[in-house]
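1. fold the following and give me the result.
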Amino acid sequence: MPGRHLAIGDIHGCLTAFETLLALVAPQPGDVVVALGDYVDRGPNSRGVLDRLIRFEQDVPGVSLVSLRGNHEIMLCDARDGVAERRRWLDCGGDATLGSYAPLGQGASIDHIPVDHWTFLDEWLSAYHETDDHIFVHANLYPDVPLEEQPDFMLYWELWEEAPPPHESGKRMICGHTRQRSGLPRVTPYAVCIDTGACRDGWLTCLCAETGELWQANERGETRTLWLDEV
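-> Okay, here's the model as predicted:
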C-alpha cells in the first residue's frame, strides 16, 4: 500500500514545535514527508531545525524527506554575497538564525554556520514536488504555466492574496509562505495553505494530502488534530 504524503508548513526555527509535531504524526515506513520551506529565521533554533532535517532519514528509517526551498533559505544563502544582502536577511529574522549558531558567550557570525548546513541549503532543496494529485510548493503558482516553467518569483515569493484558480494540471496546490493569522489552514477547492504562524505564537501544521487529516503543534508543546473539512 502506498505511503502518505505529509506536508509540513513553515517551521521558522521552531524546533520544539517541529519535534512535537513529528511525534504526534509518527511517520511510518513508506511515507513521504514534504517540508515546504522556510526552515530558518525568526524562531529560536534554526540551527537545530536544519540539523534535524539533515539527519531526518537516518532518524526515521523508511521515511523519505523532500525539502523544498523557501524565500528565507534564499535570503540566507544570498547573505554570503555582500553587506546589503546580509542586512536584508538580518532584518527579515536572520538575526535569530545567527544567534542560534553563536558559540556560548560569543557574538554570532555567518562564519559559524557549518559546511554541512550550507551543503543542505545549496544542494538538497527542491523548487517543488509533484504527485498524481498534488503540487507541493513554498509560495504560489501561475495557474496557466507548466510547473517546470514557473518563475522563481511565484515559487518562492508571491503571497496568496485571493483564492487561486485551478492549475492547468488539474492538481491541487499545497503551499506555505502566506501566514494564516487564524492558526488554521486556508482551504479552497484548488489549494491549501498551511503556513499557520509557528514562529508567531501560532501553530506548525502537517497535512496528509491523501486523507485531509491535519496535525498541529506549537512551541509550548501543545497539540491538536483535525480534518480539512472541519476548517
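
2. could you use CA atoms for every contact and neighbour count after this?
-> OK.

3. what sits against the nearest residue to residue 219 once chain neighbours are set aside?
-> Nearest residue to residue 219 in three dimensions, chain neighbours excluded: residue 17, at 4.6 Å (CA to CA, 6 or more residues apart in numbering). Counting by CA atoms under 8 Å, 6 or more residues apart in numbering, residue 17 touches 11, 198, 203, 204, 217, 218, 219, 220, 221.

4. in strands, which of these fall?
-> Judged by DSSP state E, the contacts of residue 17 include 204, 217 as members of strands.

5. can you give me the neighbour number for residue 133?
-> Look at residue 133: counted by other CA atoms under 10 Å, it has 12 neighbours.

6. ok but the residue nearest to residue 219 is inside a helix, no?
-> Yes. Looking at residue 17 with DSSP: H, G, I helix; E, B strand; the rest coil, it is inside a helix.

7. just the strands in this structure please.
-> 5-8, 32-35, 64-67, 128-130, 134-137, 172-175, 186-187, 191-193, 204-208, 213-217, 223-227.

8. and this one, please, so the two structures can be compared:
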Amino acid sequence: MSTFAIGDIHGGLKALLQVLNKLEIKEEDTLIFMGDYVDGWSESAQVIDFLINLSEKFNCIIIKGNHDFWCQNWLKTGVVHPSWYMHGGKETMDSYDGFADEKRQQHLLFLENLPLYYLDNQNRLFLHAGFTSVHGVEHEKFQELFYLDRSLWEMLLVMDTSIQKVSMFYPKRLLHYKEIYIGHTPTTNYNEPWPMNIANVWNIDTGAAFKGKVTGINIDTKAFVQSDSLPSLYPDERGRNK
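-> As a prediction, this is how the structure comes out:
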C-alpha cells in the first residue's frame, strides 16, 4: 500500500489526470488531496465532480483549501465577492454553466464536509496552509488559519536548519509531528518547480494556479511525479496569470 499527497489543482483537471496516471494508483492506496481544487483554469466544477466519483472508488482524504471555501460560499449564497472573482472565481463560475441545481447542491455538500486537516497513524500532518498554535492543530483557536496561514512556511524559509530539536530555539510547532505536508504557497514563487522540503515540512504546491504544474508525491519514498505545465494544457487560457 502506498500513500500519495497531491498538491493544489486550481481547476486543472487535465493535469490531475496526468498525475494520477503517472502514479499508477492501486485500489489499496491512499490519496491525500491538499486543497484548492477550484479557481484558475476552466475545469473547476469538473475537478470537484471527478473527486466525488474518485472518492467512491479509492481511499481519498480530501482537505479543504481557501479557494474551496470561497467556492462553497458562492454555491451556498450566490454572493460574488470581488476579490474571489478576480482570483479565479470567474473561471469557477463559468465552469458551472450547464450544471443543474441538484449537481450544484451535491458539490456544496461535498465542499462543506471537507476536513481542514488530516493526521495519519504515523503522526504525519496534512493541511492546506498551516497553523499558528505552538501546541499543535488541536489547540488552534482560529480554524480558518488551516487554509489561510502562511506564517508556518515563512518561518521555515528563514529558519536556521542547523538548530537541533533539543534546542530552546527550535520552532515548537514542528515538534508535534513526524512530518507536515502543506500547499497554498507556490514553490514557484521561489523559482523552484519541484516540492520544497525544509526541516520536517514538505510544500507540494508547485504553482498549478499560474505557470507551474500539479505534483503528486509518495510520502514514504518522497518520489514524485508532475503534470505538464498548466499553460501548455490550457493554451487558450491564462489561469491566474493576470
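
9. if we can go back for a sec, counterpart of the residue nearest to residue 219 of the first structure in the second structure?
-> Aligned by TM-score structural alignment, residue 17 of the first structure pairs with residue 15 of the second structure.

10. do residue 127 of the first structure as well
-> For residue 127 of the first structure, the aligned position in the second structure is occupied by residue 116, per TM-score structural alignment.

11. can you pull the contacts of that match?
-> Counting by CA under 8 Å, 6+ apart, the residues that residue 116 of the second structure touches are 63, 64, 65, 127, 128, 143, 146, 147.

12. redo that, cut-off 7 Å
-> Taking CA atoms under 7 Å, 6 or more residues apart in numbering as the contact definition, residue 116 of the second structure lies against 63, 64, 127, 146.

13. count of residues packed around the aligned partner of the first one in the first structure?
-> Under the alignment defined by TM-score structural alignment, residue 63 of the second structure is paired with residue 68 of the first structure. Here the count is done by other CA under 10 Å, and residue 68 of the first structure has 23 residues near it.

14. ok, residue 80 of the first structure next?
-> For residue 80 of the first structure, the count of nearby residues is 12 (other CA under 10 Å).

15. distance of it relative to residue 74 of the first structure?
-> Distance from residue 80 of the first structure to residue 74 of the first structure, counting by CA to CA, to the nearest Å: 11 Å.

16. same deal with residue 119 of the first structure?
-> Residue 119 of the first structure sits 13 Å away from residue 74 of the first structure, taking CA to CA as the criterion.

17. residue 170 of the first structure too?
-> Residue 170 of the first structure is 29 Å from residue 74 of the first structure, by CA to CA.

18. same check on residue 94 of the first structure?
-> For residue 94 of the first structure relative to residue 74 of the first structure (CA to CA), the value is 11 Å.

19. right, and residue 134 of the second structure touches residue 173 too?
-> Yes. Between residue 134 of the second structure and residue 173 there is a contact under CA atoms under 7 Å: 4.7 Å.

20. and the counterpart of residue 29 of the first structure in the second structure, how far is that from residue 214 of the second structure?
-> Counting by TM-score structural alignment, residue 29 of the first structure lines up with residue 27 in the second structure. Per CA to CA, residue 27 of the second structure is found 22 Å from residue 214 of the second structure.

21. which of these two has more residues huddled nearby?
-> residue 214 (30 against 10).

22. surely that one meets residue 10?
-> No. Assessed by CA under 7 Å, residue 214 of the second structure is found out of contact with residue 10, at 9.1 Å.

23. most packed of the strands of the first structure?
-> Ranked by mean neighbour count, those are led by strand 204-208 with a mean of 28 (mean count of other CA atoms under 10 Å).

24. after superposition, how close is that strand to the second structure?
-> Superposing on the second structure and averaging over aligned pairs (mean CA distance after the TM-score superposition for the first structure), strand 204-208 of the first structure comes out at 0.7 Å.
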